[in-house]
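In: attaching a predicted model along with its sequence, questions to come.
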Amino acid sequence: MAEDLLRYDILIQDALRGAVKKILAEVNRTGLPGEHHFYVAFETTAPGVRVSQRLKERYPQEMTIVLQHQFWDLNVGEHAFEIGLSFGGVPEKLVVPYSAIKGFFDPSVQFALEFDPGKTAEELPEELLEAVEELARAEQEADATLANATPVEAKPVDKTESEEIAANAEKSDNGGEVVSLDAFRKKP
């Protein structure tokens, strides 16, 4: 058998990654149509991937995200996409280069693509890699700042203090008026 000098396998994978990029761009432009939703699996260790340290610890090699009801700030770039998702009630911002994607699945129409993340002709631009590193450094600095912060203990408010606050609010002359809920209740 002749040697494949053109590397059709890489060309096809890059073309299919381009299809994923076009699908995400359309969703970014118009929203998810009908029952469509996506599972996107990617390598968390691939160059250019940005996930929080918390997620890296939980998913050291690979993770799958779901784009369905609750995602925000989808930004489809030339080499990667960014998205906001919630993990256990904690909002996170992810950056996923298309070259890191291992799988794309839309169960509403049984459409699936599978990729070999190591096989791509695309090289990530240096500025994307630097931006991801800078964001990771900023996140680590913010985490260190929070870890070193002195906790402030909440002081309980007693009933007389809360009544005083409410009385002062009623007296304030800022144009507002305090109305009790009883004013809106139906009277017999």
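Out: Structure received. It should be emphasised that the depicted structure is a prediction, and the values quoted were computed from it without experimental measurement.

In: when you work out contacts or count neighbours from here on, use the C-alpha atoms and nothing else.
Out: Will do.

In: strands of the chain, residue ranges please.
Out: Secondary structure of the chain, counting by DSSP state E: strands at 38-43, 62-67, 72-76, 80-87, 90-97, 101-106, 111-114.

In: which one, of these, ends up nearest to Ile165?
Out: Ile165 sits nearest to strand 90-97 of all the strands of the chain, at 33.2 Å, using C-alpha to C-alpha.

In: neighbours of Val96, how many?
Out: Around Val96 there are 25 other residues, counting by other C-alpha atoms under 10 Å.

In: quick check, Leu24 in contact with Glu78.
Out: No. Here Leu24 does not reach Glu78: they are 11.5 Å apart, not a contact under C-alpha atoms under 8 Å.

In: so these two - more neighbours on which side?
Out: For Leu24 versus Glu78, the count of surrounding residues by other C-alpha under 10 Å is larger for Leu24: 21 against 11.

In: now the more buried one: how far from Phe81?
Out: Distance from Leu24 to Phe81, counting by C-alpha to C-alpha, to the nearest Å: 8 Å.

In: ok, second structure coming up, stack it against the first:
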Amino acid sequence: MSRGIDYGNLMHRAMRGLIQEVLTSVQANGLPGEHHFFITFDTAHPDVEIADWLSDRYPGEMTVVMQHWYDNLDVTDEGFSVSLNFGDAPELLYIPYDAIKTFVDPSVEFGLRFETHEEEDEGEDAPTAAIKPTEPAARPKLGKSSPADKKDADVVSLDSFRK
């Protein structure tokens, strides 16, 4: 017998479907106007595929920006792959939707955040959904460096983009 309606999982599925639909449109038509995305994902997710030097540098989570330059965007039902530029070094990444923690389009003050918390009575992770508007962010400055020149990552809170 069912214990109730699992709104958390239903909302997460709907939100991931929205991300898939947006990325499918971008794959077909490119990024319109000033739209761009900050996508934070769990680099330890078993289905994430990124270069070893990126997983070493970002062992827990990583935020990527799809804006001025991206290539090879391929959207599937399970996730997407895209080539992004890391200091003049293009890298192909595969990110399953289940690994996404936040999806933000600051150009229109739109953001999705996927959260989990421990259920005391079940002992399992149960998702909760949060849809929070964001404030447009300044365009990130992209420096030139090679993987050998990489330094520790600076942590930036997405809260700084909110009103």
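Out: Nice, I can see it. Note that the structure is a prediction, hence the values are computed from the model and not measured.

In: can you give me the TM-score here?
Out: TM-score for the superposed pair, counting by TM-score structural alignment, normalised by the length of structure 2: 0.69. Supporting figures: 118 aligned residues with a C-alpha RMSD of 1.7 Å.

In: nearest to Leu11 of structure 1, of the strands of structure 1?
Out: Closest among the strands of structure 1, using C-alpha to C-alpha: strand 111-114, at 14.1 Å.

In: mean shift of that closest one relative to structure 2?
Out: Following superposition, strand 111-114 of structure 1 is found to deviate from structure 2 by 0.3 Å on average (mean C-alpha distance after the TM-score superposition for structure 1).

In: helices or strands up against that strand?
Out: In this structure, strand 111-114 of structure 1 packs against strand 101-106, with contacts taken as 3 or more C-alpha pairs under 8 Å, 6 or more residues apart in numbering; DSSP states H and E.

In: what range in structure 2 does the strand it packs on sit on?
Out: Per the alignment by TM-score structural alignment, strand 101-106 of structure 1 matches residues 100-105 in structure 2.

In: same deal with stretch 54-69 of structure 1?
Out: Counting by TM-score structural alignment, stretch 54-69 of structure 1 corresponds to 53-68 in structure 2.

In: tell me the buried residues in the matching stretch?
Out: Of all the residues in stretch 53-68 of structure 2, those buried under the rule 16 or more other C-alpha atoms under 10 Å are 54-55, 58, 61-63, 65-66.

In: straight-line length of that stretch, end to end?
Out: 23 Å.

In: may I ask you to name the longest helix in structure 2?
Out: helix 7-29 (DSSP state H).

In: orientation of that helix relative to strand 37-42 in degrees?
Out: Calculated by axes from the mean of the first three to the mean of the last three C-alpha atoms, to 10 degrees, helix 7-29 of structure 2 forms an angle of 130 degrees with strand 37-42.

In: compare the strands of structure 1 and give me the one nearest Glu3 of structure 1.
Out: Judging the strands of structure 1 by C-alpha to C-alpha, what sits closest to Glu3 of structure 1 is strand 111-114, at 23.8 Å.

In: now do the same contact list for the residue most central in space within structure 2.
Out: For structure 2, the residue nearest the mean C-alpha position is Ile39 (2.5 Å; C-alpha atoms, centre = their mean). The contact partners of Ile39 of structure 2, taken as C-alpha atoms under 8 Å, 6 or more residues apart in numbering, are 63-65, 100-104.

In: could you dump the residues you listed into a markdown table with distance to Tyr7 of structure 2 added?
Out: Output for those, formatted as a markdown table (distance: C-alpha to C-alpha, whole Å):
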| residue | distance to Tyr7 of structure 2 |
| --- | --- |
| Thr63 | 27 |
| Val64 | 29 |
| Val65 | 30 |
| Ile100 | 19 |
| Lys101 | 18 |
| Thr102 | 19 |
| Phe103 | 20 |
| Val104 | 22 |
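
In: mapped onto structure 1, which of those hold?
Out: Retained in structure 1 by both residues aligned by TM-score structural alignment, their matches' C-alpha atoms under 8 Å are the following of the contacts of Ile39 of structure 2: 63-65, 100-104.

In: Glu127 of structure 1: neighbour count?
Out: Applying other C-alpha under 10 Å, we find 10 residues neighbouring Glu127 of structure 1.
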